[in-house]
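# Pasting a predicted model and its sequence here:
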Amino acid sequence: MARPVPGTSGGKDWAMITYPQQKFESIKSEVEQRYRILDGSSAYDTNHMARTVALAFRVPMVIAALNERYRAWFSSSHGVSEALDDQVHDLCSLANLADRFFQVEDMAEDQYFSGEKLVSEAPNMRFFAGVPLRDPDGKRFGTLCILDNKPRVMSESDSRLLKSFAGLLSNDICVRSAGRYAVQDLIHAEEDKCSLYDLAVTDSLTGALNRRAFFHLTEREVPRAERHRVPLTAVLFDIDHFKKVNDVHGHAAGDDVIASLSRIVSKEIREEDYLGRLGGEEFGLILPETTPSQAVSLTNRLRQKIKGLTFLGEGGSFSITVSFGVAAIDPGERSVHPALERADRALYVAKRNGRDRVELAVECLGRLSA
């Protein structure tokens, strides 16, 4: 799961920032609606063309028998029930052997068609005619077929009309097919953009912001906190004796520790908070609208949860502890860096005082005691 950039939709237990999902869904919906394609399984309804052909030739049954790829996307028929669909397509497949206009005046008298179920049983079709459907390169992708339950002979003008209808339908299907591929290309491009965004801003092991993205995204919070006169607090923390974890239990266990630490912190912080992996086992938090004392309560809760974890490495089972330094972003500051420097000094104090503890920057202590 992933946590969107603050200001987009998301849940508090998501672990990393991603390309804004609302923007992706909006673009996807826009291009799909533009081509009147609702989802991957729906077929564009061209039955109006089939009805027009049926009226023009006064026949009860019309169908565009398409190859498998187009048939999955498009539907064009009139008078063909679901029960008869396969039979009609089987009949049309015989006409696909012809590469031009094709007609059978009376299928009941024709040696190739008389045995077809559609002819010998209800609805007892007798007349059949078909014209190839072709793409702009001349490649055949189906047949426009008309059927009648009485014998008939098509005139030259009727055959030309049927060919014209086939040309119109071919063009319509090809244009919309190209549109569908355009939709797919646009959606794939947006999906690639999502992936590239994730790669650009997140740490691959933890899903937290990488160092560059952390500083870039959190800088916007400083003027916002100043403008709205709300507190903003910085936290630095790292794993105590992490080198020993790698040396005794192996680097795979070290990676597991780092990833688990990030998951626990991500579940405890809010959607609007920022978690970044700043290097190795060191992490940073920027907590909008949070006082230093509130940050201390949060980090002590995190400290206890992390302390309760058990890991298994090459040297057996083990547990870890984490030390935290907390500092406020002061009014008038234009960057998170000064506060993070104060948090770093507080983290150093936590290490010096025995580790597995939270230390508040001395500047904050003086302010709280005043």
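All right, it came through fine.
# use CA for all of it now, contacts and neighbours both
OK.
# Show me what stretch 161-170 is in contact with.
For stretch 161-170, contacts defined as Cα atoms under 8 Å, 6 or more residues apart in numbering pick out 49, 53, 101, 131-135, 143-144.
# and if we set it to 10 Å?
46, 49-50, 52-53, 56-57, 64, 76, 100-101, 129-136, 140-146, 154-160, 171-176 (Cα atoms under 10 Å, 6 or more residues apart in numbering).
# How about stretch 36-43?
Against stretch 36-43 from outside (Cα under 10 Å, 6+ apart): 29-33, 44-45, 70-76, 176, 179-180, 183-184.
# Quick check: next helix or strand after the lengthiest helix in the chain?
For the chain, the helix with the greatest residue count under DSSP state H is helix 156-201. Using DSSP states H and E, the helix or strand that follows helix 156-201 in sequence is helix 211-218.
# and that following helix, what does it pack onto?
Packing contacts for helix 211-218, counted by 3 or more Cα pairs under 10 Å, 6 or more residues apart in numbering; DSSP states H and E, involve helix 156-201, strand 274-279, strand 282-288.
# tell me which residues in that helix are buried?
211, 213-215, 218 (16 or more other Cα atoms under 10 Å).
# If you compare the directions of that helix and strand 274-279, what angle comes out?
150 degrees (axes from the mean of the first three to the mean of the last three Cα atoms, to 10 degrees).
# which residues touch helix 211-218?
Counting by Cα under 10 Å, 6+ apart, 5-6, 17, 200-203, 208-209, 219, 273-279, 283-288, 335-337 sit against helix 211-218.
# do that again at 6 Å, thanks
For helix 211-218, contacts defined as Cα atoms under 6 Å, 6 or more residues apart in numbering pick out 201, 276, 278.
# out of the residues you listed, who has the most neighbours?
residue 276 (27 neighbours; other Cα atoms under 10 Å).
# what sits against that one?
208-210, 214, 283-284.
# This structure: helices as residue ranges?
Going by DSSP H, the chain shows helices at 21-34, 47-57, 68-71, 85-95, 117-120, 156-201, 211-218, 221-228, 242-249, 251-268, 292-307, 337-352, 362-369.
# Just the buried positions in the fifth one, please.
If you call a residue buried by 16+ other Cα under 10 Å, then helix 117-120 has these buried ones: 117-119.
# can you check the first one too?
For helix 21-34, the neighbour count (16+ other Cα under 10 Å) marks 21, 24, 28-29, 31-32 as buried.
# Take this one as well and set it beside the first:
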Amino acid sequence: ARAELQRSEARYRLLAEHVADVIVTLDGEGRFLYVSPSAQALLGYAPDELAGRPLCDITPSAEAPRPGTVVELTVRCRDGTARWAEVNTAALPPGAGDGAVLVCVFRDISARKRLESDLKHLATTDGLTGAYNRRSFVEVCGQELRRTHRRARPTSLLLMDIDRFKRLNDRFGHAAGDEVLRQIVETGRRVLRSEDVVGRIGGDEFAVLLPATTLEQAGRVAEQLRTTYERLAVPARGGTATFTVSTGVAEWKPHLRTVEELLQRADCALYAAKNAGRNCVRTEEACGGRPQQDPPP
């Protein structure tokens, strides 16, 4: 029986020492007892560097994973970086030797997590500008507006449209037009706060949700953006492209039911800005209803 146990242990160690996954055993206090050599590749630690140390030295939790579970978590590497690992944990039978009570298998899933993140980014953002696409903008705004309702704080929305964007494209080319669209987001973010939500919701139409911002404050932000864009000069074929924006501003009200309703109120104000001559800001207070005719091209 002893010989069979020794052969079984030898097979286990042979397996543990030749797989990419990191196999560890833990004692009752969550300290490493055995660490397979593959820890060097995944974590940068030699096995003897981890022996006797608690699992929480490399994981965000102070507790060991529960037996019979598979969890995904980040692990801290020796050089201070973090990697994603899938951890499969099982209980060891009593008397397994050296006081081990758990065996954990760490599998590196960092590449999969990067792919998931990339796919999520592609699904939620506009590929040209990096802003949220319309669907994701509406979803994120819906979450923020629910928080607004609970906290009874003001929240406003800007709806911006590039003035005569087709003419700019026709004169300077689509490459210049694309750069103008990128600058709306890139330059705008230098003016906006980190908590403000930016979305490209149409061809040359952008929306910005401003949490904890009244209509009056949002109007000042819109005016700051307007003057910032007016001063920009975008290198283009055959010259330098300049552009202006018209902006409508609306504030969330408790009786509104959806983000789309808030967008409609801002759209009404945007039309008022267009009809006032473009390159200006109008709030919903000055809208007086959507005009019967679109502004001249």
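Cool, the structure landed. Predicted model, so just to flag it, every value in this text is computed and none were measured.
# Point out the most buried one among the helices of the first structure.
helix 337-352 (a mean of 21; mean count of other Cα atoms under 10 Å).
# so it matches what in the second structure?
Under TM-score structural alignment, helix 337-352 of the first structure corresponds to residues 260-275 of the second structure.
# residues making contact with that stretch?
Outside stretch 260-275 of the second structure, the residues that reach it (Cα under 6 Å, 6+ apart) are 159, 246-250, 280-284, 287, 290, 295.
# any idea how far the most centrally placed residue in the first structure lies from residue 33 of the first structure?
The first structure has residue 191 as the residue nearest its centroid, 5.9 Å off, counting by Cα atoms, centre = their mean. Taking Cα to Cα, to the nearest Å as the measure, residue 191 of the first structure falls 18 Å from residue 33 of the first structure.
# what's the answer for residue 358 of the first structure, then?
54 Å.
# What is the neighbour count of the residue mapped onto residue 44 of the second structure from the first structure?
Matched by TM-score structural alignment, residue 44 of the second structure corresponds to residue 42 in the first structure. The number of residues packed near residue 42 of the first structure is 12, by other Cα under 10 Å.
# do the one 3 residues further on as well
Residue 45 of the first structure sits with 13 neighbouring residues when counted by other Cα under 10 Å.
# Report the spatially nearest residue to it, omitting neighbours in sequence.
Of all residues not flanking residue 45 of the first structure in the chain, residue 75 sits nearest, at 5.4 Å (Cα to Cα, 6 or more residues apart in numbering).
# Aligned counterpart of the one you found in the second structure, please.
Checking with TM-score structural alignment, residue 75 of the first structure has no match.
# same thing with residue 318 of the first structure?
Checking with TM-score structural alignment, residue 318 of the first structure has residue 241 as its match.
# so what's its match closest to, chain neighbours aside?
In space, residue 241 of the second structure is closest to residue 234, 4.9 Å off (Cα to Cα, 6+ apart).
# And the match of residue 44 of the second structure, how far from residue 70 of the first structure?
Relative to residue 70 of the first structure, and taking Cα to Cα, residue 42 of the first structure is found at 12 Å.
# what touches both of these two?
With Cα under 6 Å, 6+ apart as the test, residue 42 of the first structure and residue 70 reach no residue in common.
# coming back round to it: reformat the helices and strands packed on helix 211-218 of the first structure as TSV; add distance to residue 344 of the first structure.
As requested, those are exported to TSV (distance: least, Cα to Cα, whole Å):
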stretch	distance to residue 344 of the first structure
helix 156-201	23
strand 274-279	12
strand 282-288	10
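# With residue 243 of the first structure as the reference, name the closest of these.
strand 282-288 (12.3 Å; Cα to Cα).
# could you check the angle strand 274-279 makes with the closest one?
Going by the same axes, to 10 degrees, strand 282-288 of the first structure makes 160 degrees with strand 274-279.
# counterpart of residue 272 of the first structure in the second structure?
So, by TM-score structural alignment, residue 272 of the first structure is matched to residue 195.
# And the closest residue in space to its match that isn't next to it in sequence, how far from residue 257 of the second structure?
Using Cα to Cα, 6+ apart and skipping the chain neighbours, the partner closest in space to residue 195 of the second structure is residue 211 (7.3 Å). Taking Cα to Cα as the measure, residue 211 of the second structure and residue 257 of the second structure are separated by 17 Å.
# next one: residue 85 of the second structure
Distance of residue 85 of the second structure to residue 257 of the second structure, computed by Cα to Cα: 42 Å.
# Looking at the two now, which is surrounded by more residues?
residue 85 (22 against 12).
# follow-up on the earlier one: of the contacts of stretch 260-275 of the second structure, which is the most crowded?
That'd be residue 249 among the contacts of stretch 260-275 of the second structure, by other Cα under 10 Å, with 34 neighbours.
# Wait, it touches residue 161, no?
No: Residue 249 of the second structure is not in contact with residue 161 according to Cα atoms under 6 Å; the separation is 11.9 Å.
# Can you pull the residues that touch both of the two?
Common neighbours of residue 249 of the second structure and residue 161 (Cα under 6 Å, 6+ apart) do not exist.
# circling back to that earlier point, what's the neighbour count on the residue nearest to residue 241 of the second structure?
16.
# go on, the one 3 residues further on?
Using other Cα under 10 Å, the number of residues around residue 237 of the second structure comes to 13.
# Kindly check the end-to-end length of stretch 228-242 of the first structure for me.
End-to-end distance (Cα to Cα), stretch 228-242 of the first structure: 39 Å.
# what do you get for stretch 350-365 of the first structure?
Span of stretch 350-365 of the first structure from end to end, Cα to Cα: 14 Å.
# Run the chain-centre distance for that stretch.
In this view, stretch 350-365 of the first structure has its centroid 43 Å away from the chain centroid, taken as Cα atoms, centre = their mean, to the nearest Å.
# Highest neighbour count among the contacts of residue 276 of the first structure?
residue 208 (29 neighbours).
# Tell me the residue in the second structure aligned with that one.
That one, residue 208 of the first structure, aligns with residue 131 by TM-score structural alignment.
# show me the contacts for its match.
125, 198-200.
# From residue 307 of the first structure, how far out is residue 358 of the first structure?
13 Å.
# can you check residue 315 of the first structure too?
18 Å.
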